[in-house]
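In: mind folding the following:
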Amino acid sequence: MRKFHRNQPFCRNPLPTRGFLAMKWPAAAVATAFAAALMMSTASAQAVPVPKPAPKPRADVPKQALPSPVIPGPSAATPPTPIIPDLRNLFGGNTPTFDANQKALASKVSAYMSTLQNVSGNFVQVGPDGKRSTGDFYIQKPGKIRFEYDDPSPIALVADGSSVIVRDRRLATQDVYPLSQTPLRYLLSDRIDLMRDTNVVGVASDDMFISVTIEEKQPLVGTSRLMLMIGAKDNQLKQWTVTDPQGYDTTVAVYNLDTTKKLDPGMFRIDYTNYQSNQN
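Out: The predicted structure is shown next:
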């Protein structure tokens, strides 16, 4: 069994850069858990320059048209600062019970995740060691995702609907995993009912966020949790945090979400010819 790095998607042993979910993936079904929060801030709009009045014309100088004032466009959202929850001590181990309001909140998150069929944007990732990385992501349901890390990271993550690869462009290698054995199956499901399809262990809300935490236990591996958080007001995906069986957290905050951009299906194809693949 191949070991993967704790801060690289689906990895235990170190890869050159940090990964997407930082889980320690077994060959069996992957354990998961859910929780997080983030603050999105929008850069303030710039002032519109006011043109100076035209000088009075002189009889010996021909009139010239004044240039139109340049009005700057709106600024994009600034990168959020991920909030790192501690999922290891969040629950007491007892079987949770949920009231009607919590069930309604879980249903709201389920409905949102089911309607999120096509989305792209930017992300900020914080690994267990506090290292911060950024990049772009693209999701096309069912089952397709692409994460591209900004330089100097050589890593890209691609899921094509059945497999997931973690590619190292510098080493020209990639590790291949079944999509069904990773937590991405929840994020990329065409339709999902969290209360029915997963083991929900926590539902919470405040004025800013709604969070749902799911948990999976593996006898030979341990317990993992994945906490998903959406905005309470705009109902948009904000952040997720994964805690692996060894207790290491990786948080991914997303922003600048675009659900209108048409994505090229080719960006989700996996190249098995130009990279040395390691099957897992």
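
In: switch to C-alpha atoms for all contacts and neighbour counts from now on
Out: OK.

In: so Lys262 is in which element?
Out: Under the criterion DSSP states H and E, no helix or strand holds Lys262.

In: how about Thr241?
Out: Going by DSSP H and E, Thr241 is in strand 237-243.

In: go on, Ala111?
Out: helix 100-115.

In: what angle do that helix and strand 237-243 make?
Out: Put simply, helix 100-115 runs at 100 degrees to strand 237-243, going by axes from the mean of the first three to the mean of the last three Cα atoms, to 10 degrees.

In: who are the packing partners of helix 100-115?
Out: helix 194-197, strand 200-205, strand 209-218 (3 or more Cα pairs under 8 Å, 6 or more residues apart in numbering; DSSP states H and E).

In: Ala77 is in contact with Asn256, correct?
Out: Yes. If you go by Cα atoms under 8 Å, Asn256 and Ala77 touch, sitting 6.2 Å apart.

In: just to revisit the earlier point, okay, the helices and strands packed on helix 100-115, which one's buried deepest?
Out: Compared across the helices and strands packed on helix 100-115, strand 209-218 shows the largest average neighbour count, a mean of 22 (mean count of other Cα atoms under 10 Å).

In: Tyr149: neighbouring residues, count only.
Out: Applying other Cα atoms under 10 Å, we find 24 residues neighbouring Tyr149.

In: quick check: it vs Arg269, distance?
Out: 17 Å (Cα to Cα, to the nearest Å).

In: and what of Asp206?
Out: 40 Å.

In: the two: who's more crowded?
Out: Arg269 (15 against 9).

In: this one as well, want them side by side:
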Amino acid sequence: MRPLFLSLLPAAIAAAAPAMAQTASLDQVAAHLRGITTMTADFVQTDRNGKSLSGTLTLRQPGKVRFEYQKGVPLLIVGDGKALTMIDYSVRQVSRWPVGNSPLSVLIDPRRDMSRFAKVVPSTIPGTITVEARDGKHPEFGTITIVFARGAGPGGLALQGWTVLDAQNGRSTVRLTNQRFGVAISDKAFKWDDPRPKGPRN
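Out: From the prediction side, this is the model:
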């Protein structure tokens, strides 16, 4: 009869293999996000009702991002590294919240330790890695599921898009195409016109 520890060894190896593969995949995702200096892409955003809007995404690490929607949509989202600002020009309203309070912080703050709040989940699309991330201490921030395709791009991956599920079960999906890495991006890309009425001057 084999010693007990030898009998358990194959089972232990089998259990450890998926964990090692997940760690390797998560490390690859982290390397990809840290390897992005700049990126531009076209996006299509679809809400829970199936309504879609398109636009262009501009990203410069660390933390600067711009979502510019299609012509006729009076919305703009800009991140300056510390906060995300949403400007609704139709009602002259500006909303601002810390990057850390948004699921998008996974994408625009690559310095964070992903192993503390993200995990690799099974993917139904061949040649992709899917990562689910959420802040266990703040479930109200929602959950983001991000898809990366293996291939050309930093770390051998390319960001394909993500789905955000908020605390009210509202779902929004973003799909990217025409990704370009390492392009020159001006500081002007992260500036915006304030639509709010100007106060009295001193």
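
In: which residues in the second structure does stretch 245-263 of the first structure align to?
Out: The alignment of stretch 245-263 of the first structure onto the second structure (TM-score structural alignment) spans residues 167-185.

In: buried residues of the matching stretch, list them for me.
Out: 171-176, 179, 181 (16 or more other Cα atoms under 10 Å).

In: just name the closest of these to Arg111 of the second structure, please.
Out: Phe181 (18.7 Å; Cα to Cα).

In: how about that closest one, nearest residue that isn't a chain neighbour?
Out: Met39 (4.5 Å; Cα to Cα, 6 or more residues apart in numbering).

In: helix or strand for the one you found, which one?
Out: strand 38-46.

In: before we move on, back to that, looking at the helices and strands packed on helix 100-115 of the first structure, which is nearest to Phe137 of the first structure?
Out: strand 209-218 (21.3 Å).

In: once aligned to the second structure, how far is that closest one on average?
Out: Once superposed with the second structure, the aligned residues differ from strand 209-218 of the first structure by a mean of 1.8 Å; criterion: mean Cα distance after the TM-score superposition for the first structure.

In: which residue packs closest to Ala77 of the first structure, ignoring adjacent ones?
Out: Thr42 is the one closest to Ala77 of the first structure (Cα to Cα, 6+ apart), at 4.5 Å.

In: my error: substitute Thr241 of the first structure in the last question.
Out: Thr251 is the one closest to Thr241 of the first structure (Cα to Cα, 6+ apart), at 4.2 Å.

In: which element is the one you found on?
Out: Going by DSSP H and E, Thr251 of the first structure is in strand 249-258.

In: what about that strand, how far off from the second structure?
Out: Counting by mean Cα distance after the TM-score superposition for the first structure, strand 249-258 of the first structure comes out at 0.8 Å.

In: C-terminal to that strand, what's the next element?
Out: Next along from strand 249-258 of the first structure, by DSSP H and E: strand 276-279.

In: please work out which residues outside that next one touch it.
Out: By Cα atoms under 8 Å, 6 or more residues apart in numbering, the surrounding residues in contact with strand 276-279 of the first structure are 172-177.

In: before we move on, back to that, give me the contacts around the match of stretch 245-263 of the first structure.
Out: 36-48, 60, 139-142, 153, 158-165.

In: return the residue of the first structure aligned against Leu59 of the second structure.
Out: Using TM-score structural alignment, Leu59 of the second structure sits opposite Ile139 in the first structure.

In: repeat for Val73 of the second structure
Out: So, by TM-score structural alignment, Val73 of the second structure is matched to Ser153.

In: re earlier: distance of the residue nearest to Ala77 of the first structure from Ile83 of the first structure?
Out: 17 Å.

In: next one: Val212 of the first structure
Out: 15 Å.

In: could you do Ser114 of the first structure as well?
Out: For Ser114 of the first structure, the distance to Ile83 of the first structure - Cα to Cα - is 25 Å.

In: residue in the second structure matching Arg169 of the first structure?
Out: Under TM-score structural alignment, Arg169 of the first structure pairs with Tyr89 in the second structure.
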